[in-house]
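[1] Got a predicted structure here, sequence first:
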Amino acid sequence: MNNDVYSSKPWLKHYDKHVPPTLTYETKSFAEKFSEMVQKYPDKTALIYMGAHITFKQLDELSNRLANYLLGIGLKPDDVVGLHLPNIPAHYIGVVAVQKAGGVTTGLSPLLTPSEMEHQLNDSRTKVVITLDILFEKIAEVSNSTPFTHVVVTEIADFLPGVKRVLGKLLKKIPTAPVNPLKGKEVVRFMDAIKQSPPASVLVKRNWEDMIFMMYTGGTTGPAKGAILTQKSYMSNRHQVLTWLDLQPEDIALSAFPLFHIAGLALGGFTMTQGITQICVPNPRDAHFLINA
C-alpha cells in the first residue's frame, strides 16, 4: 500500500469549496442544541403542519410538558419510548421530549407486521409507546406479549387550526378510530398528557457516550437488529451533514422522510437543532400535498 497517496489526501480536491478538510466538533447534546435554537429563534416557525404553525418556543413548551409527563410515570435514563407515528407534530414533540427526559427513542414503522412489532418492542424493552388512533389496533394486537406499560395516543387532527379540525372530523376528511382500554396498560390521550403536565423546563443530564436512539434494521438477514446511536455519533454526524449541505437557519426543509426511519430521524433532528423550519409531510405518497407544500 502506498502511504504517499493517503498522506497527500487527494480526495480533498473533490470537496465543495465551503467544506473544510477537518471539523471541530461541539459536545452539546441534542436537547442542549435544541434549547439553544429556542433561545435564538423563539418566535420562528419550527413546524408547519397542514396550515398550522408551531414556533420553536411552542415546541419547547410542548416537549417540556411531555417530558414532565414521561418523568411523572417513572421514565428513567435509558428507558425506551417507541414512536409509532407518521410525520406529524406529536412525533417531533416526542423526539425532543424523550431527549429532555434522558430516554431513548425507537422508531416503530406503521408497516411492521404483528410479529415484527412484537420483536422490536421486546428486543428494545420499550416502556412507553406513542401512537396514532388509527394505528392503535396494531399496538393493541401485541399488548399482551410485550413489556410496555403506557400508551399515549394522538390524532391527525391534533394541532390543526380549530375550524379545520372540527370540519375535518364532521365531514370525515380526517380519519379517526376508537381507542379502547388495554388490560394491564395505561392508555392516555396525547393532548390530555400535555395539558395535565407542567411546562417547567426539563433537561436530564446525559453523557456524550450515552445512547439516545435505537433504530432498527430492515431485517433482510434475519430478525431486525437495533442499531445504537449515541449523543456523540448522532451529533457528530449532524455537524458533518449540516456543514456538507451548507444548511442554514433561514432554510426550509420539506420533511418527507419518515422519522421512524434513520434517514428521516437524521434529517429531521439535524434541521430541528439548526433552527430550520420544517414542513411536516404525514403521507409522502400524496403527490398533491408535496406539490403544494
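    Yep, it's here.

[2] CA only for contacts and neighbour counts going forward, please
    Noted.

[3] okay, which residue is most central for the chain?
    residue 95 (3.7 Å; C-alpha atoms, centre = their mean).

[4] so what's it closest to, chain neighbours aside?
    Excluding the flanking residues, the one nearest residue 95 by C-alpha to C-alpha, 6 or more residues apart in numbering is residue 105, at 6.9 Å.

[5] Take this one as well and set it beside the first:
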Amino acid sequence: MTDRPWLAAYPQGVPADIDPSQYTSLVQLMEQAFKQYADRTAYSFMGKDISYGETDALSRQFAAYLQTLGLQRGDRVALMMPNVPQYPIAVAAVLRAGFVVVNVNPLYTPRELEHQLKDSGAKAIVIIENFAATLQACIAGTQVKHVVLTAMGDRLGFLKGHLVNYVVRNVKKLVPPFELPGAVRFNDVLAKGASAPFTAPQLQPDDIALLQYTGGTTGVSKGAVLLHRNVIANVLQSEAWNSPAMGRVPAGQQPTAVCALPLYHIFAFTVNMMLSMRTGGKTILIPNPRDLPAVLKELSKHTFHSFPAVNTLFNGLAHHPDFGTVDWSNLKVSVGGGMAVQAAVAKLWLEKTGCPICEGYGLSETSPSASCNPVTATEFSGTIGVPIPSTWMRILDDEGRDISATGQPGEIAIKGPQVMASYWQRPDETAKVMTEDGYFKTGDIGVMDARGYFKVIDRKKDMVLVSGFNVYPNEVEDVVAMMPGVLECAVVGVPDEKTGEAVKLVIVKKDPQLTAEQVKEFCRANLTGYKQPRVIEFRDELPKTPVGKILRRELRDAKKA
C-alpha cells in the first residue's frame, strides 16, 4: 500500500518521512543533548532545577556503578518510581551501561510486580521507598539480586531533601515499613559510581532499549520489545509533527513541557522525556497528577509551551477552581492521548486556554505515537487524526484483508519504524498481532475517511452487542459527557434476557441534582433506541489506571455484584 491520502492534510513544513538513522542509539541522542545543552535546565522538580550537564554526570556515575554489579550486556533493570529526577537519571544510566529498561508501574500489587519481574528476568531494580514493601512481598520469587532504594527528596539538596523525606515518611506516612537486606541507597550509588571506571558499550539501532509492559487491561501483561531505533523514530516523528506549533515559541525562550503523565508510561517516556532531550527542552516533573491543587500550584510558577495529557486530566484541571491561577497563554500544543478525548472536554479546554487539544493515537507497541491531528488545527475533529511521518495505517476485515470502502469499520493496523520488534519471549502472541507484511494489528475498531483521517470506534472487546447491533461505548460516553451535569462517565455491556446485552452507564455527577430520568431523556434525544442505556448508576468516582484511563473491565466485573 503506497498511497497515502493523508499527506494532503500535513501542515506546511511537516515532512512525509523522517530519517531514524541519524542516531545509532538513544544514548547517542542523549549524550548529544548533554553536550549541546549542558547549561540548560533539563528537569524542574519541586522548585529545584537539574541541568543537562548534571544529568550527564549523575547518570554516568550511576552507569559506572551498574557495571560493577557483574550484569551482562542486555540484562534488564526495572525502574519503579513516579516522576522524580531519579527516574530520568536512572534511564540514562541503564541505557548508557548497555542494559535494558523495564518500566514498572509503582502502584502495582505484589502479584503484578512479581509477574513483571519474573517475565522480564530483571536482575536489578531501582525503586522509590514508598513501594519497597510491595517488592519485599514478592522479591523471593524473582531473579532480582540488586536493589537501589530512593526517596522523594533525594535530589533536592541536603536541607530540603531531608525535610521532604521526613514529611513523606513521618507526617504523611507514605512509606510502609519494609525490610530489603542488601539494598543500597540512590545517593550512595552515585558516590560509589563517581570513583568506578565506566566503559561505554557500542550500541546498535537493533539493540533493545526497553520492555514496555502493556497495561494488562487485555489479559496477561506482555512486554513490548522496543528497540533503540523504534523510540528514536518516534521522537523524530513527534518533533516533526509538533514543529509548526513549537516553532512559534519566542526566540530566547527554552521550550518547556509539562510532564504530568507518569514517565514509566510510554507516552510520557517518548513525548516528554526523550523529545525534550532532542530539542533541548525543560521538563516540569509532576509527581502526582491526581493532586490537582498541587499540579496547578506548580504550573503557576512556570512558563510552558507543551502539555501532553489524557482526557481525564484535561477535564479535571479545566473544572478546578484554581485553573485561573495559571498563565496558559504560552501554551502552543496540547496533545491528548491514552484514551479518547471527549468533545465537551476539548471545547472547554479551548475556551479556557485558547489552545486546542490535538488528539493523537498510539500504543505501547508503537513507541507510542502512530497518528495525530495537525497541531495547526483550530477546532476539535473527534478523530485520531492522520498517520504521522513514515507511518502507514489501514483498516482490515476479520480475515486480515484491506477494507477499501471509506467509512467501513474494521481493525486498525499500523506499520512504521516505531512498531515494536515483538512481545518479549512470546512468539505465539507476536504472531497473532503482526501481519506478514509488517503491520501491527491494534485490536481497535476504526474507520478511515476519504482524506485519510482515522477514527477509533472502540476496542474489539469493549463493543456491546444489543440485539445484533454493535454499540460502541465511546460514542455513548461522548454524548452523555455533553450533559452539563455530568463530570465523567463510562459505558459497559451487561447481560440482558431480551437483547443479549444492554448498555449500562456509570456517571460521576457535576450537578448533585442530576437524575437518572434526566439522563435517559437526554439519551433519548441524542441516541437511537438500542444505544440508549438501560441501566444508569451514579458513583463518586470511576476506577482508573494510574495514567487516568477508565477501567471499563472493573465496571464490567462490578455488574455481577
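    Cool, the structure landed. Computed from a predicted structure; not experimentally measured.

[6] Quantify their similarity with the TM-score.
    For this chain pair, the superposition-based TM-score is 0.90 by TM-score structural alignment, normalised by the length of structure 1; 285 aligned residues with a C-alpha RMSD of 2.0 Å.

[7] related to what we said a few turns ago, please identify the helix or strand for the aligned residue in structure 2 for the residue nearest to residue 95 of structure 1.
    Alignment note (TM-score structural alignment): residue 105 of structure 1 maps to residue 101 of structure 2. According to DSSP states H and E, residue 101 of structure 2 maps onto strand 100-103.

[8] tally of neighbours for the aligned partner of residue 226 of structure 1 in structure 2?
    Under the alignment defined by TM-score structural alignment, residue 226 of structure 1 is paired with residue 223 of structure 2. Neighbourhood size, residue 223 of structure 2 [other C-alpha atoms under 10 Å]: 25.

[9] One more: residue 195 of structure 2?
    Neighbour number of residue 195 of structure 2 under other C-alpha under 10 Å is 11.

[10] same check, this time on residue 248 of structure 1
    Residue 248 of structure 1: 13 surrounding residues under other C-alpha under 10 Å.

[11] Which residues are in contact with it?
    Listed by C-alpha atoms under 8 Å, 6 or more residues apart in numbering, the contact partners of residue 248 of structure 1 are 242, 274-276.

[12] What's the PyMOL line that selects buried ones from those?
    Per 16 or more other C-alpha atoms under 10 Å, the buried members of the contacts of residue 248 of structure 1 correspond to this PyMOL selection:
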select buried, resi 274+275+276
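
[13] Chain neighbours aside, what residue packs nearest to the equivalent of residue 191 of structure 2 over in structure 1?
    Here residue 191 of structure 2 is matched to residue 195 in structure 1, going by TM-score structural alignment. Leaving aside its chain neighbours, residue 195 of structure 1 sits nearest to residue 65 (7.6 Å; criterion: C-alpha to C-alpha, 6+ apart).

[14] give me the element the one you found is part of.
    According to DSSP H and E, residue 65 of structure 1 maps onto helix 56-72.

[15] In structure 2, point out the residues matching that helix.
    Using TM-score structural alignment, helix 56-72 of structure 1 lines up with residues 52-68 of structure 2.

[16] Please name the residues that touch the match of residue 105 of structure 1.
    By C-alpha under 8 Å, 6+ apart, the contact set of residue 101 of structure 2 is 76-79, 91, 94-95, 209-211.

[17] distance of it from residue 395 of structure 2?
    Residue 101 of structure 2 sits 33 Å away from residue 395 of structure 2, going by C-alpha to C-alpha, to the nearest Å.

[18] these two touch, right, the residue nearest to residue 195 of structure 1 and residue 192?
    No. Residue 65 of structure 1 lies out of contact with residue 192 (C-alpha atoms under 8 Å); the separation is 10.5 Å.

[19] re earlier: tell me, how many residues neighbour the residue nearest to residue 195 of structure 1?
    Under the neighbour criterion other C-alpha under 10 Å, residue 65 of structure 1 is assigned a count of 24.

[20] now do residue 53 of structure 1
    Around residue 53 of structure 1 there are 19 residues (other C-alpha under 10 Å).

[21] my read: the match of residue 226 of structure 1 touches residue 423, true?
    Yes. Taking C-alpha under 8 Å as the definition, residue 223 of structure 2 is a contact partner of residue 423 at 5.4 Å.

[22] Just give me the neighbour total for the nearest residue to the match of residue 226 of structure 1 once chain neighbours are set aside.
    Spatially, and ignoring its direct neighbours in sequence, residue 223 of structure 2 is nearest to residue 213 (4.1 Å; C-alpha to C-alpha, 6+ apart). Using other C-alpha under 10 Å, residue 213 of structure 2 has 25 neighbouring residues.
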